[in-house]
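**Student:** Provided below are the primary sequence and the corresponding predicted coordinates.
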Amino acid sequence: MSGHSQGPVTIHPVKSKADLREFVELAFRLNRGDPAWVPPLKGEVYGLLTPGENPWFEHGKAQFFLARLDGRTVGRISAHIDDLALAQPVEQGMGPGTGNWGLLEAEDAEVTHALLVAAEDWLRRQGMHRALGPLSISIWDEPGLLVEGFERPPTIMLGHNSPLYRDWIEAEGYRPVKKLQNFSVEILDGFPPLVNRIVAAGEKNERIRIRRVDKRRFNEEARLIMGILNDAWSDNWGFVPLTDSEIAYIGKKLKDIVFEDLIRVAEVDGEAVAFMIVLPNINEKLIDMDGSLWPFNWARLLWWLRKPKSRRLRVPLMGVVKKLQNSRMASTLAFMMIEYIRRDGVAEYGAAEGDIGWVLDDNQGMNAVAEAINATVNRVYQIYDKPLG
């Protein structure tokens, strides 16, 4: 981390396959000493960064940068612009002129400075007047910088970074613009009596049907759920709609880790109006795999996925259609789905804890649900912005 007297930090756009490999590998080198860091599968990371594989690139463009010092790679960052985000209303956090950066890894403050300057310059040249980050790469991937909750490894699809980054980023003039919270909840012994009463009342309501998803109709179910999601989240801060090709891509990526009894769709009067997706925490396995499925990790993972046991389950996504939001019906459906999945999670997967998130700090409905089931915040992510003068 020391010895900067040798020479200046230089910035290089990623141009070749070798550059991209350095970009991916750097995260492994810099985070290897952090016991809470879960190495992602390298194939997944390459997929995220590759136009033609990740359908985000159908409406977005990105430039990746490496920082080098004396021939050694000491940092990385992405700068990117999403046409769908530019089309969103300004008061929802994105909007015209807002570009993004993310995937930051750096050895020290000086490297961070050089990387952010490079990302900001690129955004300026593209006509942007505001930088919002970190996003890796879209709001649907891993948004925000972890600022609280470094002690334990994250569950599936949650980011993790060095606690040093916060000061380094804030020193560059970035101000927090939005907080994302992840909740932890004990699920072994069930929820408070109030929740059980709401669930029991819902069970007597003939208009309500809570069903499992049908994996044989997987693509159809994925489209149905993501359609509800696009409607449910459309007024949220930072929302960018998912395209049909992104929905298909997410479905394909999740197919091996979704289980029928961990996903519920709620119907009212025969219409699907809400859903909840819960995933077993594959990170419990990945933490020892160093990003590779070869030679034997693939078999280990497949064996585990046949009937996963997972101490902690994660709720990455749930939603209720907009017309029902802030209604009693919405909270009834939420509690029923949570309770039904809780029962199966405990009985079938050996789960004792749940993770719910992330949740925007001003999402009153979800924060009220979290409070009612005695969930507590265990990780906080922050998204920053800065005007590009």
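**Tutor:** Looks like it arrived, so ask away.

**Student:** only C-alpha atoms for contact and neighbour calcs from this point on.
**Tutor:** Noted.

**Student:** residue 147: what's it in contact with?
**Tutor:** 163, 166, 379-382 (Cα atoms under 8 Å, 6 or more residues apart in numbering).

**Student:** part of a strand, is it?
**Tutor:** Yes: assigned with DSSP: H, G, I helix; E, B strand; the rest coil, residue 147 falls within a strand.

**Student:** include neighbour count when you put the contacts of residue 147 into TSV, please.
**Tutor:** Formatted as TSV, the contacts of residue 147 follow (neighbours: other Cα atoms under 10 Å):
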residue	neighbour count
163	14
166	15
379	24
380	22
381	25
382	20
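
**Student:** now the two most distant members of those residues.
**Tutor:** 166 and 379 (14.4 Å; Cα to Cα).

**Student:** please compare the first structure with the one that follows:
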Amino acid sequence: MADAQISIEAITDKNGRERFVDLGRAFAAQLEHSVPQLRSEQLELVDPAKNPFFGHARAQLFIAHRDGKPVGRISAHIDELALQMSPEQGFGPGAGMFGYFDAQDETVASQLLETAEKWLRDQGMNRVVGPISMSIWEEPGLLVKGHDHSPVIMMGHHPAHYAGWIEAAGYTRAKTLYTYDLDITKGFPPLVQRIVQSGERNKRINVRPVRKKDWDEEAAKILAILNDAWSDNWGFVPLTPAEVAYTGVKLKPIIHEDLNMIAEVDGRPVAFMLTFPDINHVLKKTGGKLFPFGWFHLLRWLRKPSGSDMRVPLMGVLKEFQNSRMASQLAFMMISYIRDNAAARYDSTRGEIGWILEDNQGMVAIADTIESTINREYAVYEKSIG
């Protein structure tokens, strides 16, 4: 039932975007184990003039007020590239999205979701998928398991009760995303070691660290492989050239050559694995602020993130090699080399792999084979609004 005391404001300017971001930060600050992120980065993600996602998408941000006080927020957005995908891959014609969902109570949540649905319906959409904040490559899904520990770099962290509120509004789960926890102080099982050794005997294969001095070219190679390797996956939306360039610039400061690998076959890049030190380790100390002294801690950490947890957000093998013996060799060689470097050179003890789709049999099998365990689950919901 609608609450007459609640009003919904549509955000139309820079000041509104700042209030939208700051409201999300205020909600996050109340949540145990949440880690404050850099405000400047959060503002950039919702700024159409700065985030190339808006080159193929349109969005409307909303803030809910009760008695003049902000009590919730949500985004409604439409990705034109997602509309062109097959419905079997999660989106397709008529599929809009919601994201950046925060609410003080279930009544606020209900009215925010209704508002986002109405905006999407008015734009010609007949289905809603979410939460996705805001590109599928940024922060997909709602945390539904793993609230008892802090997230790592670029991972969402949400109150447990949000799931019930979303489901009460008529949403059903479309897909589950897993993250896996890995003890990197231990060696890999004998099977993995044998696969790595067989790959090392194959003279066609060369697994090398990325070259940071050539990072723009390296990033383009990696993201080209990604666009091919993930093209049949649920939720896939291709990255545009502008997004590739933007992502490369954003990732460069956290790239350490020996933690990121490109695999070549006959001199041709065919696979990659990215690993990021967990910058949240620093953001906890600085409160997500660069000034007055946060920049010093951040720069010092970026040079040598000793003792940091590691996150593997992305890896991929060109489709032509998938489901082959060589694909296993490439994957386990990259994983093994990065694990060894993280433990020996950075004193890391823990890694996190994900997101991984629940039905991505290849990646689930890899995660199981290296004896990692699920530590977080994210749910993506959908609802018909036609």
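**Tutor:** Looks like it came in fine. These numbers were taken from a predicted model, which means no experiment stands behind them.

**Student:** rewinding a little: kindly indicate which of the contacts of residue 147 of the first structure lies nearest residue 117 of the first structure.
**Tutor:** Using Cα to Cα, residue 166 is the member of the contacts of residue 147 of the first structure that lies nearest residue 117 of the first structure, at 16.3 Å.

**Student:** which element is the equivalent of that closest one over in the second structure on?
**Tutor:** The alignment partner of residue 166 of the first structure in the second structure, by TM-score structural alignment, is residue 163. Residue 163 of the second structure belongs to helix 162-168 when assigned by DSSP states H and E.

**Student:** where does the very next helix or strand once past that helix end up in the first structure?
**Tutor:** As assigned by DSSP H and E, the chain's next helix or strand after helix 162-168 of the second structure is strand 172-183. Taken onto the first structure by TM-score structural alignment, strand 172-183 of the second structure occupies residues 175-186 there.

**Student:** that stretch vs the second structure, average offset?
**Tutor:** Once fitted to the second structure, stretch 175-186 of the first structure is off its aligned match by 0.5 Å on average (mean Cα distance after the TM-score superposition for the first structure).

**Student:** name the helices or strands packed onto the helix holding residue 163 of the second structure?
**Tutor:** In terms of contacts (3 or more Cα pairs under 8 Å, 6 or more residues apart in numbering; DSSP states H and E), helix 162-168 of the second structure is packed against helix 106-122.

**Student:** by contact count, what packs against the helix it packs on?
**Tutor:** For helix 106-122 of the second structure, the elements it packs on are strand 6-10, strand 57-66, strand 69-79, strand 95-103, helix 162-168, judged by 3+ Cα pairs under 8 Å, 6+ apart.

**Student:** 10 Å - rerun?
**Tutor:** strand 6-10, strand 57-66, strand 69-79, strand 95-103, strand 127-130, helix 162-168 (3 or more Cα pairs under 10 Å, 6 or more residues apart in numbering; DSSP states H and E).

**Student:** adding distance to residue 183 of the second structure, write those out as TSV.
**Tutor:** Formatted as TSV, these follow (distance: least, Cα to Cα, whole Å):
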stretch	distance to residue 183 of the second structure
strand 6-10	46
strand 57-66	39
strand 69-79	37
strand 95-103	32
strand 127-130	31
helix 162-168	30
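
**Student:** residue 295 of the second structure and residue 286 touch, don't they?
**Tutor:** Yes: applying Cα atoms under 10 Å, one finds residue 295 of the second structure in contact with residue 286, separated by 8.7 Å.

**Student:** these two: which is more packed in?
**Tutor:** Neighbour totals were compared for residue 295 of the second structure and residue 286, and residue 286 leads with 21 against 13 (other Cα atoms under 10 Å).

**Student:** quick one: map the more buried one onto the first structure.
**Tutor:** Using TM-score structural alignment, the equivalent of residue 286 of the second structure in the first structure is residue 289.

**Student:** for that match, which non-adjacent residue is spatially closest?
**Tutor:** Distances taken as Cα to Cα, 6 or more residues apart in numbering put residue 297 closest to residue 289 of the first structure, at 6.7 Å, once the chain neighbours are dropped.

**Student:** please pull up the equivalent of residue 108 of the first structure in the second structure.
**Tutor:** The alignment partner of residue 108 of the first structure in the second structure, by TM-score structural alignment, is residue 105.

**Student:** thinking again about what came up before, what's the closest of the contacts of residue 147 of the first structure to residue 355 of the first structure?
**Tutor:** Of all those, residue 379 has the smallest distance to residue 355 of the first structure: 9.8 Å, by Cα to Cα.

**Student:** map that closest one onto the second structure.
**Tutor:** Residue 379 of the first structure maps onto residue 376 in the second structure, by TM-score structural alignment.

**Student:** kindly report the same for residue 355 of the first structure.
**Tutor:** Structural alignment (TM-score structural alignment) places residue 355 of the first structure against residue 352 in the second structure.

**Student:** hang on, that match is in a strand, isn't it?
**Tutor:** Yes: the assignment for residue 352 of the second structure is a strand, going by three-state DSSP.

**Student:** go ahead and confirm it touches residue 312.
**Tutor:** Yes: Residue 352 of the second structure lies in contact with residue 312 (Cα under 10 Å); the separation is 6.1 Å.

**Student:** give me the common contacts of the two.
**Tutor:** Contact criterion Cα atoms under 10 Å, 6 or more residues apart in numbering; residues shared by residue 352 of the second structure and residue 312: 153, 179-180, 275-276.

**Student:** identify the residues contacting the match of residue 108 of the first structure.
**Tutor:** 71-72, 161-162, 165.

**Student:** same thing with residue 62 of the first structure?
**Tutor:** For residue 62 of the first structure, the contact set (Cα under 10 Å, 6+ apart) comprises 49-51, 78-82, 100-101, 122-123, 137.
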